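In: Mind looking at a prediction? Sequence and model below.
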Amino acid sequence: MIEPNSQPSAVAPLLGAADIRRLAEEIGVRPTKTLGQNFVIDGNTIRRIVAAAELEPDETVLEVGPGLGSLTLGLIDAARTVVAVEIDPVLAGKLPETVRAWRPDAVERFHLVLSDAMKVTELPVEPTALVANLPYNVAVPVVLHLLQHFPSIRHGLVMVQDEVADRLAARPGSKIYGVPSVKAAWYGTMRKAGVIGMNVFWPAPKIHSGLVAFTRGEPPATTATREQVFAVIDAAFAQRRKTLRASLASWAGSPAEAERCLVAAGVDPRARGEVLDIDAYIRIAEARHLPAD
């Protein structure tokens, strides 16, 4: 077991590069690309992430992929409760020990769930915020899954591949506006909150990371289901260069029916998917179930 480094009493100690490598060596872990493991080794970066998350002291934070616990300790300092979801059993086995060593007074405020975040639908506590360093290859599906299944999550901050961060926060009309942008807007407002360099990770990725802050909005007022709206979004972006009349033909059953739905929704059939906001997609989904004239 490693002991926390000596630091001024006013500043809670966080894991540094040497601590992270020592912890990994103790349990025989080498970061893997398969699980997207890039451990943060810089305490100042952790403090920056936690500050950007704007957590209240009484909040319960959901962390996905805590790894060796570098961000976990920062979250424990900022919130009342932290529940961490970890898919790797070796890392999950070590994490409670690390919390006991570095934050002995916070053991009862920490909960660990050994599971795939894409399959989690229940937690031991109800989260109010999501703060996580997400694996690049599953970041968007994880965010959408958690927002769908945990409506108690009101806000949060996720660190993802910088390009993905731009897509999540993109607005209609942008070249990078696409499926992640529109589906994320179903749940609320996303905004780019910063960029993280490569050298604060072990191993260092080849690309920068981006911070995305989000605030959940009220559920859209619509007669269509989320699944129906998301089906329209998927179809609209399946072939970006086509007009909506053409790209929605399979979804609607024919080009003529697609045009009827678009006109009924107040959308130009010649438009393309990247110019529509979430409200327009909702209207299209609703129009699919209206009777033809």
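Out: Thanks, I have it. Residues are numbered from 1 along each chain as shown.
In: Could you use CA atoms for every contact and neighbour count after this?
Out: Noted.
In: Any figure for the gap between the residue nearest in space to the middle of the chain and Asn137?
Out: Closest residue to the average C-alpha location of the chain: Val143 at 3.4 Å, with C-alpha atoms, centre = their mean. Relative to Asn137, Val143 is positioned 12 Å away (C-alpha to C-alpha, to the nearest Å).
In: got another, please set it beside the one above:
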Amino acid sequence: MSDSHPRGQAALLGPAEVRSLAAEFDIRPTKQLGQNFVHDGNTVRKIVAVSGVTRDDVVLEVGPGLGSLTLALLDVVEKVVAVEIDPKLAARLPTTVAERAPELSGRLDVVLEDAMKVLPSQVPAEPTALVANLPYNVAVPVLLHLFAEFPSLRTALVMVQAEVADRLAARPGSKIYGVPSVKANFFGEVRRAGAVGRQVFWPEPKIESGLVRIDRFEVPPWPIDAEHRRRVFAVVDAAFAQRRKTLRAALAGWAGSPSEAERRLVAAGIDPTARGEVLDAAAFVRLASVQPPSVSG
């Protein structure tokens, strides 16, 4: 059999198949795990298309669930590494793929792990792209954890709650611009990449969903090591903890005093009377890089 193959080989899951699989293994979607299973083939094909992944990609998929998106990805990419926290779902996924796309089953690896804790050492192949329907209650921390721990990830296309998608892609000056916006932009370019209707899920959620794409900087404009990231994120957290206050006041605790906060802001070329919502990621990086005053003697 040729190594190349047309799209559409995998038999995707429809509403009946999703319910049947869930019933077979007594899988009940839980709010705790943020489980809503996609049952619409057009939707998962759209997600794969918008992600831009190709035959050369190794995709990290978080929360594959019953395998709707997994099957669509396997049609297109070199390998899918699916990270699943639910033992029942993790155990069933290879069988589902073998039944519905036997010629593609060799491209799947399943890792039973919490996506908030998974590390490169646990993953059998180095992922180049993240494509996932993220559990909505932990979407942002999972996204940031994966970009921090997997430097090989060049892109991400994730489905999240529409409000979260808006916040991630928000620009400085927007009322919804905040901590998720800055931290996501620390890693790369972030943009809204579409909307997903409620009717394509089972059970149907009460909230709208949206797609967000992140393209990691090819050449990082600032250091991305863990220590530098920790310093930058600490400033971001402090600036938005009291977002109605000026930066001079909001960063007083972080800097040690309002006057020291003002000194560092001025040194970074930032107006001390401004608020955090007007600063882009680059400004926060500059601010975090300002050294505290030297202590003599």
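Out: In hand now; what should we look at? Being a predicted model, the structure only gives us computed values, none of them experimental.
In: returning to that earlier point: buried residues of the host helix or strand of the residue nearest to the centre of the first structure, list them for me.
Out: Element membership for Val143 of the first structure (DSSP states H and E) is helix 139-149. Within helix 139-149 of the first structure, the residues that count as buried by 16 or more other C-alpha atoms under 10 Å are Ala139, Val140, Val142, Val143, Leu144, Leu146, Leu147.
In: of these, closest to Leu211 of the first structure?
Out: Closest approach between these and Leu211 of the first structure, by C-alpha to C-alpha: Ala139, at 11.9 Å.
In: Tell me the secondary structure of the closest residue to the closest one other than its chain neighbours, please.
Out: Spatial nearest neighbour of Ala139 of the first structure, chain neighbours left out: Val160 (6.4 Å); criterion: C-alpha to C-alpha, 6 or more residues apart in numbering. At Val160 of the first structure the chain is in strand, as set by DSSP: H, G, I helix; E, B strand; the rest coil.
In: Could you give the number of residues near Val160 of the first structure?
Out: Residues contacting Val160 of the first structure under the criterion other C-alpha atoms under 10 Å number 26.
In: residues in the first structure aligned with the helix or strand containing Arg45 of the second structure?
Out: Arg45 of the second structure belongs to helix 41-51 when elements are defined using DSSP H and E. Using TM-score structural alignment, helix 41-51 of the second structure lines up with residues 43-53 of the first structure.
In: post-alignment, the matching stretch versus the second structure, mean distance?
Out: For stretch 43-53 of the first structure, the mean deviation from the second structure after alignment is 0.7 Å (mean C-alpha distance after the TM-score superposition for the first structure).
In: measure Pro205 of the second structure to Gly194 of the second structure for me?
Out: Distance from Pro205 of the second structure to Gly194 of the second structure, counting by C-alpha to C-alpha: 18 Å.
In: Assess the claim that Ser152 of the first structure and Leu123 are in contact.
Out: No - look at Ser152 of the first structure against Leu123 with C-alpha atoms under 8 Å: they stay out of range, at 11.4 Å.
In: So which residues of the stretch 1-150 of the second structure form strands?
Out: 37-38, 58-62, 79-84, 108-112, 129-133 (DSSP state E, counting those that start in this stretch).
In: how big's the offset between the last one and the first structure?
Out: Right, the one you point to is strand 129-133 of the second structure. By mean C-alpha distance after the TM-score superposition for the first structure, the fitted strand 129-133 of the second structure averages 0.2 Å away from its aligned residues in the first structure.
In: Which neighbouring elements make contact with that strand?
Out: Packing partners of strand 129-133 of the second structure (3 or more C-alpha pairs under 8 Å, 6 or more residues apart in numbering; DSSP states H and E): strand 58-62, strand 155-161.
In: From the chain's centroid, how far away is the first one?
Out: It refers to strand 58-62 of the second structure. Relative to the mean C-alpha coordinate of its chain, strand 58-62 of the second structure is positioned 11 Å out (C-alpha atoms, centre = their mean, to the nearest Å).
In: again, but for the last one
Out: Taking the mean C-alpha point of strand 155-161 of the second structure and that of its whole chain, the gap between them comes to 6 Å (C-alpha atoms, centre = their mean).
In: can you map out the helices along the stretch 151-297 of the second structure?
Out: Counting by DSSP state H, counting those that start in this stretch, the stretch 151-297 of the second structure has helices at residues 162-169, 179-187, 226-241, 247-250, 252-255, 258-267, 281-289.
In: and the equivalent of Arg198 of the second structure over in the first structure, what is it in contact with?
Out: For Arg198 of the second structure, the aligned position in the first structure is Met198, judged by TM-score structural alignment. Applying C-alpha atoms under 8 Å, 6 or more residues apart in numbering to Met198 of the first structure gives the contacts Ala204, Pro205, Lys206, Ile207, His208, Ser209.
In: Weed out the non-buried ones from those residues.
Out: Buried among these (16+ other C-alpha under 10 Å): Pro205, Ser209.
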